[in-house]
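S.K.: Sequence first, predicted model second:
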Amino acid sequence: MPHASVAQSARLTVLADSVSAGMPFEVAVAVTHGPGRQVTFPPVPAGAPEAGVLALGDAEALSVRRLPPTARGRVRVDSAVYRVVVFTADSARVGPAEVLLAPGDTVATGSALVPVRSVLTGEAAPYEPAPIGPAEAFPSAVPLWIGLGLLALLIVGGAVWGVGRALRRRPEAGQTVTPYAAAVARLDALALDAPSADATPGAIETHVVAVRDALRIYLAARLGVPAQEATSTEIVRHLANDARVPAVAVEAVRKALRPTDLVAFARVRPAPDAVGRLRDATRQAVEQVESGVRRRDTEAAQPGTETTPSTPSQP
């Protein structure tokens, strides 16, 4: 039987003085109550973030671990530690969290405001694969092609990234490669080199980061957005303030960048089939942005003419 003399309460504590956008940190949730109460902490969906996320204010929970309860006389304390990530700039509001106390009571924690450090510089450190060594150090050509592909993404910029396969798109001599054509070519090449069912976590990370960079490079080249230096939140804010980009395209970009950020920064490793969906979402974001920009350009060139947005044709 619960004891009414013991007041039940819950508190939330951020286990860090400051955090970085996209980098996981820990949050403790503790509940004080009388004996005889069963405590259920908010669960994190299995397979998060692909299967959904548990939102604690601005934070998204990646995992949770339950700690052993403690008891002092008639007072019992149950606690759990959540591994979370935030993507806001400047500061983030973490919490509240609602905890269930059987037989049906709910107690809510407060929230905490934590400063968010900028990741505009040094962004590559958390997710870049190991440095590429001499060619003879690789037992096969596969790791070398992966490494060269990443270097092409970072160095070539507007040029076509590929893995040297026969179906890779190549511009004709003297032809200018548009940002849209380059992005589509990159995504086509990545689809040909998609991770297999037995791919290692490192191979999945490398592939998803390449997909993420394909979208960022396109946005930088097409719209002048500082997509290679800005956080995903800042990119979305730039697009929302750009009259050429419709709201549906802004939302498509947000949905494409968020899960790839979790892979790049928070070490989340989706299954190979989920990687395909991430790649499709990225391609859709490119298509949506390109359609909106082309429509706006057409309207600007022909004032008063109504145009219907269409999907850009393949280069």
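M.R.: That came through, no problem.
S.K.: going forward, measure contacts and count neighbours with C-alpha atoms only.
M.R.: OK.
S.K.: Show me the helices in the protein, by range?
M.R.: For the chain, the helices defined by DSSP state H occupy 141-156, 179-192, 201-223, 232-240, 247-266, 272-301.
S.K.: let's bring in a second one:
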Amino acid sequence: MSSAEPTLDQVTRTDRLEPAEVADVLALARFAGDTDGADPFDEHVLLRLRDPEAAAAHLTARADDGTLTGYAHLDTTDPATGTGVELAVHPAYRRRGTGRALARGVLATATGPLRVWAHGDHPSAAALAVDLGFSRARVLWQMRRPLTAPIPEPRLPDGVTLRAYRPGVDDAAWLALNARAFAGHPEQGRWSADDLRVRLNEPWFDAAGFLLAVGEPDGRLLGFHWTKVHERPGSARIGEVYVLGVDPDAHGGGLGKALTAAGLAHLRDRRGLDRVMLYVDESNTGAVALYERLGFARWSAHVNYHLG
């Protein structure tokens, strides 16, 4: 056995990471993402890592020389739906039992049901999930399209106009609309004022790229397209259809298609991008069909496994 190979005894649990430990986790995540072509942690985990007050448990695996070889994040904020788990193993320390040691550490630490994301749907993650008794419960697709391809002209329904988001002014109305638009979504529909505030304060936030569809003359919010730009040193910039939602009462009038097209045009014309991505549940066949008609194609898959 290599001296760098961690055992279960070398997996450490803590309720708070020091700044240097957070830096180690972020470095591991970047390395794993660059190697695999899919980031190992979603935005929710990265935001919580940077928030020292966020309630979470952390499992770390280190080699004898102190190198962080693996990390697991346990979100314990919603006992009713179970513990949310995301984990990553340093590419140089794979196939040595690190992932299994972390997974067994999660099983020994967590209580209640477990919900584990495997970003990129790697065969090794699927094999480990089967070995430990997890079931495949949900699939999230990442879809992409070039912005160099034609974008349809946004055709808004009569009496609807677009404007930019106004931080501090539109917050309450947008949260209410988001909750209505995503009433059945396990994550998006439950956003709080704090969830919104954190993202409005992120360096990437651009109010001009947060498009609101409003009805005239009352100005009621009917839909939105929140765009995002990913910029990482050494990687090409890419836009994202970050969140797209339409009030259920406004369905069927083509507003979703118009908002999508307007956001794509913003990313191309005002942000100078040549490609865009989005995430959508495989089971949301209506949204998948809309995006396919707009030129998106499946790029990768992210799988949520359940236990208990």
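M.R.: Good, I have the coordinates. Predicted model only: the values in this text are computed from it and were never measured.
S.K.: Got a TM-score for the two of them?
M.R.: Once superposed, the chains reach a TM-score of 0.32 (TM-score structural alignment, normalised by the length of the second structure), with 159 aligned residues with a C-alpha RMSD of 6.1 Å.
S.K.: hmm, back to that, will you turn the helices of the first structure into JSON lines that also has distance to A92 of the first structure and mean neighbour count?
M.R.: Shown next, in JSON lines, are those (distance: least, C-alpha to C-alpha, whole Å; neighbours: other C-alpha atoms under 10 Å):
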{"stretch": "helix 141-156", "distance to A92 of the first structure": "30", "mean neighbour count": "15"}
{"stretch": "helix 179-192", "distance to A92 of the first structure": "33", "mean neighbour count": "22"}
{"stretch": "helix 201-223", "distance to A92 of the first structure": "24", "mean neighbour count": "22"}
{"stretch": "helix 232-240", "distance to A92 of the first structure": "12", "mean neighbour count": "19"}
{"stretch": "helix 247-266", "distance to A92 of the first structure": "16", "mean neighbour count": "21"}
{"stretch": "helix 272-301", "distance to A92 of the first structure": "26", "mean neighbour count": "19"}
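S.K.: right, and these - which one's nearest S91 of the first structure?
M.R.: Closest approach to S91 of the first structure among these (C-alpha to C-alpha): helix 232-240, 12.2 Å.
S.K.: The second structure: helices as residue ranges?
M.R.: Using DSSP H, helices in the second structure cover 19-36, 43-49, 98-109, 123-131, 171-181, 193-200, 255-269, 285-293.
S.K.: What residues does V31 of the first structure make contact with?
M.R.: For V31 of the first structure, the contact set (C-alpha atoms under 8 Å, 6 or more residues apart in numbering) comprises Q8, S9, A10, R11, V39, V77, D78, S79, V99.
S.K.: hey, which of the helices of the second structure is tucked in deepest?
M.R.: helix 255-269 (a mean of 22; mean count of other C-alpha atoms under 10 Å).
S.K.: on contacts alone, who are the packing partners of it?
M.R.: strand 210-215, strand 221-230, strand 238-246 (3 or more C-alpha pairs under 8 Å, 6 or more residues apart in numbering; DSSP states H and E).
S.K.: Now tabulate those in CSV and tack on distance to A173 of the second structure and mean neighbour count.
M.R.: Listed next are those as CSV, based on distance: least, C-alpha to C-alpha, whole Å; neighbours: other C-alpha under 10 Å:
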stretch, distance to A173 of the second structure, mean neighbour count
strand 210-215, 11, 22
strand 221-230, 7, 23
strand 238-246, 13, 21
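S.K.: can you put these in JSON lines and add distance to D195 of the second structure?
M.R.: Output for these, formatted as JSON lines (distance: least, C-alpha to C-alpha, whole Å):
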{"stretch": "strand 210-215", "distance to D195 of the second structure": "16"}
{"stretch": "strand 221-230", "distance to D195 of the second structure": "15"}
{"stretch": "strand 238-246", "distance to D195 of the second structure": "13"}
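S.K.: what about these, which gets the closest to T69 of the second structure?
M.R.: Across those, T69 of the second structure has its closest neighbour in strand 221-230 (26.1 Å, C-alpha to C-alpha).
S.K.: So which elements touch that closest one?
M.R.: Helices and strands touching strand 221-230 of the second structure, as assessed by 3+ C-alpha pairs under 8 Å, 6+ apart, comprise helix 171-181, strand 210-215, strand 238-246, helix 255-269.
S.K.: before we move on, the earlier item: right, so of the helices of the first structure, which gets closest to H33 of the first structure?
M.R.: helix 247-266 (33.6 Å).
S.K.: by contact count, what packs against the closest one?
M.R.: On a contact count with 3+ C-alpha pairs under 8 Å, 6+ apart, helix 247-266 of the first structure meets helix 201-223, helix 232-240, helix 272-301.
S.K.: Name the nearest residue to H306 of the second structure, sequence neighbours excluded.
M.R.: In this structure, H306 of the second structure finds its nearest non-sequential neighbour in R115, 4.7 Å apart by C-alpha to C-alpha, 6 or more residues apart in numbering.
S.K.: before we move on, the earlier item: possible to save the helices of the second structure as CSV with distance to P146 of the second structure?
M.R.: Formatted as CSV, the helices of the second structure follow (distance: least, C-alpha to C-alpha, whole Å):
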stretch, distance to P146 of the second structure
helix 19-36, 21
helix 43-49, 23
helix 98-109, 35
helix 123-131, 28
helix 171-181, 27
helix 193-200, 26
helix 255-269, 10
helix 285-293, 13
